[in-house]
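S.K.: No sequence on hand, only this structure:
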């Protein structure tokens, strides 16, 4: 194995959590293919530079805290990155249910403010619902939380 490429690959993984697929693509850009690429990936895993469970947890936590994404959107994005079912499950466990519901409530309150000029109640509710679906929240949870918040204000 070329030590310069190993060092370059390790630095690539140190800068930010990566998936095996991302590293494979980068190795191809560096003209490293086949068995040599797989050996480098294996070395990165053994040396703990590359850890997909760690990637999935960091990704899920970050997208939830910063972008306020729901679990469906996070899972869909991780699946695109070819993350295993086990690692998907581990990533979602990182999001506490209480934080999840609190975030959902806050998004509902914020969006309710944004759509208050809409005179039709059902259209307002539909806009809020569609917004939260696009963020990746579960439809049953959205409806339950809207109902809970409405009962608090009435």
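M.R.: Alright, I've got the coordinates. Quantities reported herein were computed from a predicted structural model and do not represent experimental measurements. Numbers count the residues shown, from 1 in each chain.
S.K.: From now on I want contacts and neighbour counts done on CA atoms only, so please keep to that.
M.R.: OK.
S.K.: pretty sure residue 105 is touching residue 147, no?
M.R.: No - Residue 105 is beyond contact range of residue 147, at 10.7 Å (criterion: CA atoms under 8 Å).
S.K.: Give me the neighbour count for residue 108.
M.R.: Neighbours of residue 108 under the rule other CA atoms under 10 Å: 21.
S.K.: Now name the helix or strand holding it.
M.R.: helix 97-114 (DSSP states H and E).
S.K.: for the next helix or strand after that helix, packing partners?
M.R.: Going down the chain from helix 97-114, the next helix or strand is helix 121-135, by DSSP H and E. Helix 121-135 is packed against helix 97-114, helix 139-153, with contacts defined by 3 or more CA pairs under 8 Å, 6 or more residues apart in numbering; DSSP states H and E.
S.K.: How about the shortest one, which residues are buried there?
M.R.: By that I understand helix 139-153. Residues 142, 145, 146 are the ones in helix 139-153 that count as buried (16 or more other CA atoms under 10 Å).
S.K.: which residue packs closest to the last one, ignoring adjacent ones?
M.R.: Using CA to CA, 6 or more residues apart in numbering and skipping residues adjacent in sequence, the residue nearest residue 146 is residue 108, 7.1 Å away.
S.K.: Relative to residue 13, how far out is that neighbour?
M.R.: 37 Å (CA to CA, to the nearest Å).
S.K.: The structure to be compared is supplied as follows:
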């Protein structure tokens, strides 16, 4: 079985094993990569089944790793993490499991430090505009609106 670009099934499988070993991948990324390589649909299915069987590809593991990484490194809130996982066609079940990776204490303290840091950097003298800018920043990063507005009331009375 060859692709349009001349990759054999074995070559493509090896390439994708390396691709999945480098970092966790979701099924959508792998499928897109195989399509970009010009593989036919039967070959794509065969390779994906192989990658899952050999534990190179695991959606639950991907979702957990993604949620942990985006929360710890990029300081994203649950809303943004959920939306990004949905965009990658991750199941609701795996999204729920991924969100369990984020501890409630960590979540609250991260929101606190992120809000404090952003507030210090805002030079806006108008109180209403400062609130709005802080809210927009936190909402964009995916923090729940009720938590954001509570935090703003607390920080900018």
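M.R.: Received the coordinates, thanks. Since we're looking at a predicted model, the values are computed, not measured.
S.K.: TM-score for this pair?
M.R.: Laid over one another, the chains give 0.90 as their TM-score (TM-score structural alignment, normalised by the length of structure 1), with 150 aligned residues with a CA RMSD of 1.6 Å.
S.K.: residue contacts, the residue nearest to residue 146 of structure 1?
M.R.: 128, 132, 146 (CA atoms under 8 Å, 6 or more residues apart in numbering).
S.K.: before we move on, the earlier item: what is the corresponding segment of structure 2 for the helix holding residue 108 of structure 1?
M.R.: Using TM-score structural alignment, helix 97-114 of structure 1 corresponds to residues 104-121 of structure 2.
S.K.: Name all residues that make contact with the closest residue to residue 124 of structure 2 other than its chain neighbours.
M.R.: Distances taken as CA to CA, 6+ apart place residue 130 nearest to residue 124 of structure 2, at 5.7 Å, with adjacent residues excluded. Listed by CA under 8 Å, 6+ apart, the contact set of residue 130 of structure 2 reads 119, 122, 124.
S.K.: Which of those remain contacts when I look at structure 1?
M.R.: Retained in structure 1 (both residues aligned by TM-score structural alignment, their matches' CA atoms under 8 Å) from the contacts of residue 130 of structure 2: 119, 122, 124.
S.K.: In TSV, list the residues you listed along with distance to residue 39 of structure 2 and neighbour count.
M.R.: TSV is the format used below for those (distance: CA to CA, whole Å; neighbours: other CA atoms under 10 Å):
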residue	distance to residue 39 of structure 2	neighbour count
119	50	18
122	51	13
124	54	12
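S.K.: Next, format those as CSV and append distance to residue 88 of structure 2.
M.R.: Shown next, in CSV, are these (distance: CA to CA, whole Å):
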residue, distance to residue 88 of structure 2
119, 33
122, 34
124, 37
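S.K.: sorry, back to before: what do we get in structure 1 for the residue nearest to residue 124 of structure 2?
M.R.: In structure 1, residue 130 of structure 2 lands on residue 124 (TM-score structural alignment).
S.K.: do residue 27 of structure 2 as well
M.R.: Aligned partner of residue 27 of structure 2 by TM-score structural alignment: residue 20.
S.K.: where does stretch 141-154 of structure 1 sit relative to the chain's centre, distance-wise?
M.R.: The chain centre lies 26 Å from the centre of stretch 141-154 of structure 1; the measure is CA atoms, centre = their mean, to the nearest Å.
S.K.: So what touches that stretch?
M.R.: With CA under 8 Å, 6+ apart as the criterion, stretch 141-154 of structure 1 contacts 101, 104, 105, 108, 129, 132.
S.K.: again, only using 7 Å
M.R.: Contacts to stretch 141-154 of structure 1, defined as CA atoms under 7 Å, 6 or more residues apart in numbering, come from residues 105, 129.
S.K.: Residue 126 of structure 2 and residue 152 of structure 2: what is the separation?
M.R.: 14 Å.
S.K.: Then residue 89 of structure 2?
M.R.: In terms of CA to CA, residue 89 of structure 2 sits 33 Å off from residue 152 of structure 2.
S.K.: cool, and residue 75 of structure 2?
M.R.: For residue 75 of structure 2, the distance to residue 152 of structure 2 - CA to CA - is 17 Å.
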